[in-house]
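Undergrad: Got a predicted model here, sequence first, then my questions.
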Amino acid sequence: MEKKEFENEYARFWIENGIVFFVYKPNTVIDQEAAKKIVADRIQFQNKADFPVYCDIRGLKSADKAARDYLAKEGSSFTKGVAVLVDSPMSKIIGNFYMGLNRPTTPTRLFTNGDEALKYLQQFAS
């Protein structure tokens, strides 16, 4: 039986309409080891298949530089496209700056509106 939902100490994820939804739990703090676990769990959950990913980082309190670097590169594994939901226009500006430095390997955009994020991901859903 295919897994419908998965949860670890950092986040909860599920697949809906061909999109992986990944939502950080409130006040989550991650380091590089946590980032590695998060990415490994997501890839295993997806059965190593490529999916568009809706990543809600509004619950993320902080991530150290090593975690951010790891997520920017390895976090794109097995994704067709990524929409990152942030909580403010300032977070979006900071996130876009960071993505400019760390160039994700798949199309990635930041959003402050969940509906716009989903609309963006529709082009990658099969």
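TA: Structure received.
Undergrad: From now on I want contacts and neighbour counts done on CA atoms only, so please keep to that.
TA: OK.
Undergrad: Next, count neighbours for Pro107.
TA: 15 (other C-alpha atoms under 10 Å).
Undergrad: who's in contact with the residue lying closest to it once chain neighbours are set aside?
TA: Of all residues not flanking Pro107 in the chain, Gly81 sits nearest, at 4.9 Å (C-alpha to C-alpha, 6 or more residues apart in numbering). Gly81 makes contacts with 51-53, 106-108, 121, 124, as judged by C-alpha atoms under 8 Å, 6 or more residues apart in numbering.
Undergrad: Put this next to the first one:
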Amino acid sequence: MENEQTSRVAKLWLGDDGIVRIIHVLGAEVTLEDAQETMAGYLKINQGKRRPLFIDTKTMKSMSRETRQYYAGAEAAKVASAAAIIIGTPVSRVLGNFYLGLSNPHLPSRLFSSGDEALEWLKGYLE
């Protein structure tokens, strides 16, 4: 089974630590179709397990409302155990917290400015 996938807006891979990384391409404007393509890539590399997700959004330009709802929904919670979302600015932290508060994700989700802190938190969600 492959440990790496690429979608139009992101590169995904399964690390040796069991955590899946999703790194968005510079200037990505993520649509629902992109999210579905990225999720399909995740399903190819997760080896049938619910795995924690490290999602780097620092280079992403935007994400549609439908995309946010899709990622926060029950379908994502069936295949992922937690999501650490890496943000790059204080403004993105405010917007991210607003999103988390409104969308009520179906899996543990938290914002981080440090990748190391995010990975440490995600280790608690390895199954």
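TA: It's in. This is a predicted model, so every value here is computed, not measured.
Undergrad: thinking again about what came up before, using neighbour counts, give me the buried entries of the contacts of Gly81 of structure 1.
TA: Among the contacts of Gly81 of structure 1, those buried by neighbour count (16 or more other C-alpha atoms under 10 Å) are 51-53, 106, 108, 121, 124.
Undergrad: now the helices for structure 2?
TA: 32-45, 65-72, 74-79, 90-103, 115-122 (DSSP state H).
Undergrad: so which of the ones you listed comes closest to Asp17 of structure 2?
TA: For these, the distance to Asp17 of structure 2 is smallest for helix 115-122, at 9.4 Å, taking C-alpha to C-alpha.
Undergrad: Mind listing what's buried along the closest one?
TA: For helix 115-122 of structure 2, by 16+ other C-alpha under 10 Å, it's 115, 118-119, 121-122.
Undergrad: Need these in JSON lines (columns: distance to Ala35 of structure 2).
TA: Shown next, in JSON lines, are those (distance: C-alpha to C-alpha, whole Å):
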{"residue": "Gly115", "distance to Ala35 of structure 2": "22"}
{"residue": "Ala118", "distance to Ala35 of structure 2": "21"}
{"residue": "Leu119", "distance to Ala35 of structure 2": "22"}
{"residue": "Trp121", "distance to Ala35 of structure 2": "24"}
{"residue": "Leu122", "distance to Ala35 of structure 2": "21"}
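Undergrad: Any idea how many residues pack against the closest residue to Gly18 of structure 1 other than its chain neighbours?
TA: Spatial nearest neighbour of Gly18 of structure 1, excluding adjacent residues (C-alpha to C-alpha, 6+ apart): Ala125 at 5.7 Å. With neighbours defined by other C-alpha under 10 Å, the count for Ala125 of structure 1 comes to 16.
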